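Colleague: Dropping the sequence and predicted coords here.
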Amino acid sequence: MKIEYVKAHVLRHLPQKFRWNEEIAPRHLQHVLLRIGTDEGHEGLCLTYLLPPGEIEGAIEGYREYLVGQDPHDIEAITSKLTSGYRIPSAAASTVDICLWDLLGKHHNEPVYRLLGAARKRIKAYASTFMYDTVQEYVDLAHECYEQGFRAFKLHAFGVPDKDIEVCKAVHKEFAGKMDLMLDPVNAYDRLGAMKVGKVLEDLDFYWYEAPIADADLIGLQDLARTFRIPITAAESVTEGLREYPKYLVNNAVDSVRTVGDWIGGISAMKKIAALCDCFNAKFEPHSYGTTLIQAAHLHVMLAIHNCDFFEIPVPQGVLDLGMQDVIRCGKDGYVDAPTKPGLGYDVDWDKIKALTVKEL
């Protein structure tokens, strides 16, 4: 099996604007669909908003030159080359890696998690919000998610300590004992603000406290991890590659590691980080906030490891399902089941993709 072509679709941006705290300006998300096909008729796909149209336009000819003629089974060699040994990750290289795993699954007629080595067939899901304007909107959304089956709920609130405390208390009042609760201020606090919020979250028995301060503030994270019983999870914004992760574990700065698979090196990189965490008896809790295919890429890794508790689903459900025939949903028991189709396991709707496409590369 040899790679025969590399193609991309630049899609029209979504009408919905996204924001995850008050420091982040509301923005539209524009997506790119990457397609890598083989001489045997299989095609690997990945649809992401982390790959800017300008980046893929500049990179695609070089990727064609490198990838065409290669065997997708050589995925470790390919991804290592594209990331300089996982030291210089990028959305483009990560998207290629995910496409290749999708290809391999389709070639072998198996879901990707089985190729990785299946550990389980389902995982508990949590609802992951974007930022709303009012506390009541968070409470209302939590009710909606609970009715849909979610038994865990993560707040992307305002990124302002006092305002975040207010919304956490309001949601806790309604759902204490009914849903596991998490807070992700997306690195917005300083150390004093993080301590103030952490004390409240510990009193409220939140499940975890995510990205409270800048990921680069290793000493600050150490202080938080020492101070609170509530697990601290961080490192999602690491951009320097896999070799940046050990310091968080060696220095006891986190209880679990976050990462963005569609940036750090795809499925291949996530498996490595999961193994690193396992060596330290630590959790690996990657984000899976993204399109259906990005969610799926993370889901397959989670189903192939034991040290991950939750799968993240953007809510309202469906908000990032553009161009899809199949979608991922939380079941009534709060879990997501493994896909059964080969590859990533979720088919695109080509009529929808055609309607959304503004440029083909």
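Modeller: Looks like it came in fine. Numbers count the residues shown, from 1 in each chain.

Colleague: For the rest of this, base every contact and every neighbour count on C-alpha atoms.
Modeller: Fine.

Colleague: Identify each buried residue in stretch 169-189, please.
Modeller: 169, 171-172, 175, 179-189 (16 or more other Cα atoms under 10 Å).

Colleague: what about residue 43, how many neighbours?
Modeller: 23 (other Cα atoms under 10 Å).

Colleague: since we're on the residue lying closest to it once chain neighbours are set aside, how many residues are nearby?
Modeller: Leaving out its chain neighbours, the residue that sits closest to residue 43 by Cα to Cα, 6 or more residues apart in numbering is residue 37, at 4.2 Å. Using other Cα under 10 Å, residue 37 has 21 other residues around it.

Colleague: and residue 37, what element?
Modeller: In the assignment (DSSP states H and E), residue 37 maps to strand 32-38.

Colleague: try residue 233
Modeller: Per DSSP H and E: residue 233 is located in strand 232-234.

Colleague: Tell me the helix or strand right after that strand.
Modeller: As assigned by DSSP H and E, the chain's next helix or strand after strand 232-234 is helix 246-250.

Colleague: what's the following helix or strand past that next one packed up against?
Modeller: Using DSSP H and E, the helix or strand that directly follows helix 246-250 along the chain is strand 256-257. Secondary-structure packing of strand 256-257 (3 or more Cα pairs under 8 Å, 6 or more residues apart in numbering; DSSP states H and E): strand 232-234, strand 283-284.

Colleague: Out of these, indicate the one that is most buried.
Modeller: strand 232-234 (a mean of 26; mean count of other Cα atoms under 10 Å).

Colleague: if we can go back for a sec, the buried residues of stretch 169-189 in helices, which ones?
Modeller: By the criterion of DSSP state H, membership of these in helices covers 169, 171, 172, 175.

Colleague: how about stretch 212-220: buried residues?
Modeller: In stretch 212-220, counting by 16+ other Cα under 10 Å, buried: 212, 213, 214, 215, 218, 220.

Colleague: quick one: the fifth one from residue 201, how far?
Modeller: In this case it means residue 218. 21 Å (Cα to Cα, to the nearest Å).

Colleague: Okay, angle between the lengthiest helix in the chain and strand 32-38 too, please.
Modeller: Of all segments of type helix in the chain, defined using DSSP H, the longest is helix 91-108. Angle, helix 91-108 to strand 32-38, by axes from the mean of the first three to the mean of the last three Cα atoms, to 10 degrees: 40 degrees.

Colleague: what about versus this one:
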Amino acid sequence: AQVSTLAVCAVDVALWDLAGKISGLPVHAMIGTFRHKIPVYASSEQHDSVDGYVEQALAVKDAGLHGYKLHPKQHWREDIAACQAVRKAVGDNFNLMLDSRSAYDLGEAVKVGRAIEELGFLWYEDPLPITDIYNYAKLRESMDIPVMATE
């Protein structure tokens, strides 16, 4: 029988929570790390145009937040164009991330990943369907940008 990735994730979180309750410690303390402050970023909605992402990213930067995560339309060429336009608008010293919401096949995911890697994005989130673990491994081998997946 095959177990759903979502079920495994839910059990993992529940076990960490249980261990924290038993030990009386927050999960971050059990792992051994914590922070007193964290950088904050804004997460976009889907915009009708590239200009919508640019305007929102500039507003986020002007508001003093530390970064901006794009959720583009899920068409790889248009998504790259949106990422390029936002990077150009905010400059090289502002954190950008991409959440593709499981939109691509492996070939498209590699193209987008390489493009945002060149643009200096911090991470690449959910480029492939969440159950495609095999291709996530292949994707990860083909680039250096951190790949976040299977929430």
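Modeller: Perfect, thanks for sending it. Since the model is a prediction, treat every value here as computed from it, not as a measurement.

Colleague: I'd say the residue nearest to residue 43 of the first structure and residue 3 touch.
Modeller: Yes: using Cα atoms under 8 Å, residue 37 of the first structure is in contact with residue 3, at 5.8 Å.

Colleague: Sketch out the strands for the first structure, chain order is fine.
Modeller: Using DSSP state E, the strands of the first structure run over residues 3-11, 32-38, 43-48, 122-128, 152-155, 180-183, 208-210, 232-234, 256-257, 283-284, 310-314, 335-337, 357-360.

Colleague: Summarise which helices and strands the last one is packed against.
Modeller: The criterion is 3+ Cα pairs under 8 Å, 6+ apart, and the helices and strands that strand 357-360 of the first structure contacts are strand 3-11.

Colleague: ok so, going back, and residue 121 of the first structure, which of the helices and strands packed on strand 256-257 of the first structure is closest to it?
Modeller: Minimum separation from residue 121 of the first structure across those (Cα to Cα) falls at strand 283-284, 17.5 Å.

Colleague: which residues in the second structure does the strand holding residue 233 of the first structure align to?
Modeller: Counting by TM-score structural alignment, strand 232-234 of the first structure lines up with residues 147-149 of the second structure.

Colleague: what does stretch 263-272 of the first structure give?
Modeller: Aligned using TM-score structural alignment, stretch 263-272 of the first structure spans no residues in the second structure.

Colleague: Name the residues of that stretch that are buried.
Modeller: Using 16+ other Cα under 10 Å as the test for burial, stretch 263-272 of the first structure gives 263, 264, 265, 266, 267, 268, 269, 270, 271.

Colleague: Check stretch 15-26 of the second structure too.
Modeller: 16, 20.

Colleague: what does it rub up against?
Modeller: Outside stretch 15-26 of the second structure, the residues that touch it by Cα atoms under 8 Å, 6 or more residues apart in numbering are 27, 30.

Colleague: chain center to it: distance?
Modeller: Chain-centre distance of stretch 15-26 of the second structure: 27 Å, with Cα atoms, centre = their mean, to the nearest Å.

Colleague: ok, back up a step: the helices and strands packed on strand 256-257 of the first structure: which one's closest to residue 143 of the first structure?
Modeller: Nearest to residue 143 of the first structure among those is strand 232-234 (25.4 Å), distances taken as Cα to Cα.

Colleague: separation between the aligned partner of residue 36 of the second structure in the first structure and residue 114 of the first structure?
Modeller: Counting by TM-score structural alignment, residue 36 of the second structure lines up with residue 121 in the first structure. Residue 121 of the first structure is 10 Å from residue 114 of the first structure, where distance means Cα to Cα.

Colleague: Common neighbours of the two, please.
Modeller: Shared contacts of residue 121 of the first structure and residue 114 (Cα under 8 Å, 6+ apart): none.

Colleague: Now check the second structure for the residue matching residue 132 of the first structure.
Modeller: With TM-score structural alignment as the criterion, residue 132 of the first structure matches residue 47.

Colleague: Which residue is the nearest non-sequential neighbour of its match?
Modeller: The shortest distance from residue 47 of the second structure to any non-neighbouring residue, by Cα to Cα, 6+ apart, is to residue 53 (6.4 Å).

Colleague: Enumerate every residue touching that neighbour.
Modeller: Contacts of residue 53 of the second structure by Cα under 8 Å, 6+ apart are 44, 47, 70, 82, 86.

Colleague: if I look at it, how far off is residue 147 of the second structure?
Modeller: To residue 147 of the second structure, residue 53 of the second structure is 22 Å away according to Cα to Cα.

Colleague: measure the residue positioned nearest the centre of the second structure to residue 65 of the second structure for me?
Modeller: Ranked by distance to the mean C-alpha position of the second structure (Cα atoms, centre = their mean), the top residue is residue 125 at 3.1 Å. Distance of residue 125 of the second structure to residue 65 of the second structure, computed by Cα to Cα: 20 Å.

Colleague: repeat for residue 18 of the second structure
Modeller: For residue 18 of the second structure, the distance to residue 65 of the second structure - Cα to Cα - is 34 Å.

Colleague: Please pull up the equivalent of residue 62 of the second structure in the first structure.
Modeller: Checking TM-score structural alignment: residue 62 of the second structure goes with residue 147.

Colleague: returning to that earlier point: and the strands of the first structure as CSV, adding distance to residue 63 of the first structure?
Modeller: What follows is the strands of the first structure, written out as CSV (distance: least, Cα to Cα, whole Å):
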stretch, distance to residue 63 of the first structure
strand 3-11, 8
strand 32-38, 10
strand 43-48, 15
strand 122-128, 34
strand 152-155, 37
strand 180-183, 39
strand 208-210, 35
strand 232-234, 32
strand 256-257, 30
strand 283-284, 30
strand 310-314, 31
strand 335-337, 34
strand 357-360, 15
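
Colleague: Give the burial count for residue 76 of the second structure, as a bare number.
Modeller: 20.

Colleague: residues contacting it?
Modeller: Neighbours of residue 76 of the second structure in contact, by Cα under 8 Å, 6+ apart: 104, 108, 109, 112.

Colleague: Most neighbours of all these, which one?
Modeller: residue 112 (25 neighbours).
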